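Q: coords please:
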Amino acid sequence: MRIYVTSVFVDDQEKALRFYTEALGFVKKQDIPLGEARWLTVVSPEAPEGTELLLEPDGHPAVKPYKEALVHDGIPAASFAVDDVAAEYARLSGLGVGFAQEPLTTGPVTTAVLDDTCGNLIQIVHTG
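A: Now for the predicted structure:
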């Protein structure tokens, strides 16, 4: 068994697509109209056949309070691996991306937490 699709709830799919592709560097994989929404996924360019991230509309009534609670408590909705957290922090900061947590090293793990502009905190992490 392996993970095929995971999702992050977003307040605007088009804005999310721009952020996740232009800032984070993912590439669009699927874009299928489904009424007012789309089945819209992105993948890592390093693994185009790997796990897809669904940019899922946050229209369900339970989602917005859930997202707000996570952000309030500083809990990331997703975690993405990077080779160098400090370099990625510098690159993304240069693009105007806001961070809730600057790079922090705890033992063999370095993390930083960014605002995805769509109502979520996203963690970038390097272990090793």
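Q: Only C-alpha atoms from now on, for both contacts and neighbour counts.
A: Noted.
Q: Now do the buried residues in the helix or strand containing residue 38.
A: Taking DSSP states H and E as the definition, residue 38 sits inside strand 37-43. Residues of strand 37-43 classed as buried: 38, 40-43 (neighbour count, 16 or more other Cα atoms under 10 Å).
Q: Sequence B follows; please return its structure for comparison with A:
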Amino acid sequence: MRIHLTSVFVDDQEKALGFYTDVLGFVKKTEVPLGTDRWLTVVSPEQPDGAELLLEPDRHPAAKQYKQALLEDGIPVAAFAVDDVRAEFDRLRGLGVVFTQEPLEMDTVVTAVLDDTCGNLIQIVQHK
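A: Down below sits the predicted model:
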């Protein structure tokens, strides 16, 4: 069994696509029109046939409540692996990304948490 697809709820698919591709460096994999929304996924350029991240509209009231509760408690909705958290932190901050947690070393990992501009906190993780 493998992870094929996971999702993040976003408040604006176009804004999310720009952030996840232009800033974080993912690439668009799938875009299928679905009325006013789209089935819109991105993947890592390092694993184009790997797990897809669905940029899912947060129109359902439960999705908005879920996002808000996690955001208020400072809980990341997803974690992305990077080779060097400190280097990625510097690169992203240079692009204007807001971090809610600067690089923090915890046992065998280094983490940082950023705001994806679409209502979510995202953790970046480096395994030492």
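Q: hmm, back to that, after the strand holding residue 38 of structure 1, which helix or strand is next?
A: By DSSP H and E, the next helix or strand past strand 37-43 of structure 1 is strand 52-57.
Q: just to revisit the earlier point, just send the buried residues of strand 37-43 of structure 1 back as TSV, with distance to residue 85 of structure 1 too.
A: Converted to TSV, the buried residues of strand 37-43 of structure 1 look like this (distance: Cα to Cα, whole Å):
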residue	distance to residue 85 of structure 1
38	31
40	27
41	24
42	21
43	19
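Q: Which single one of these is nearest to residue 21 of structure 1?
A: The closest of these to residue 21 of structure 1 turns out to be residue 42 (Cα to Cα; 7.7 Å).
Q: residue contacts, that closest one?
A: The neighbours of residue 42 of structure 1, taking Cα atoms under 8 Å, 6 or more residues apart in numbering as the test, are 17, 20-21, 26-30, 52-55.
Q: Format these as CSV; extra columns: neighbour count and distance to residue 79 of structure 1.
A: CSV is the format used below for the contacts of residue 42 of structure 1 (neighbours: other Cα atoms under 10 Å; distance: Cα to Cα, whole Å):
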residue, neighbour count, distance to residue 79 of structure 1
17, 20, 17
20, 21, 13
21, 16, 16
26, 22, 14
27, 19, 17
28, 19, 18
29, 17, 19
30, 15, 21
52, 23, 13
53, 22, 11
54, 22, 14
55, 24, 14
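Q: Which single one of those is nearest to residue 128 of structure 1?
A: residue 26 (23.1 Å).
Q: The nearest residue to the closest one once chain neighbours are set aside: how many residues sit nearby?
A: Residue nearest to residue 26 of structure 1 in three dimensions, not counting chain neighbours: residue 44, with 4.9 Å by Cα to Cα, 6 or more residues apart in numbering. By other Cα atoms under 10 Å, the residues close to residue 44 of structure 1 number 19.
Q: quick one: the closest residue to residue 82 of structure 2 other than its chain neighbours and residue 62 of structure 2, what's the gap?
A: Counting by Cα to Cα, 6+ apart, residue 126 is the residue found nearest to residue 82 of structure 2 once chain neighbours are left out, at 5.4 Å. Counting by Cα to Cα, to the nearest Å, the gap from residue 126 of structure 2 to residue 62 of structure 2 is 32 Å.
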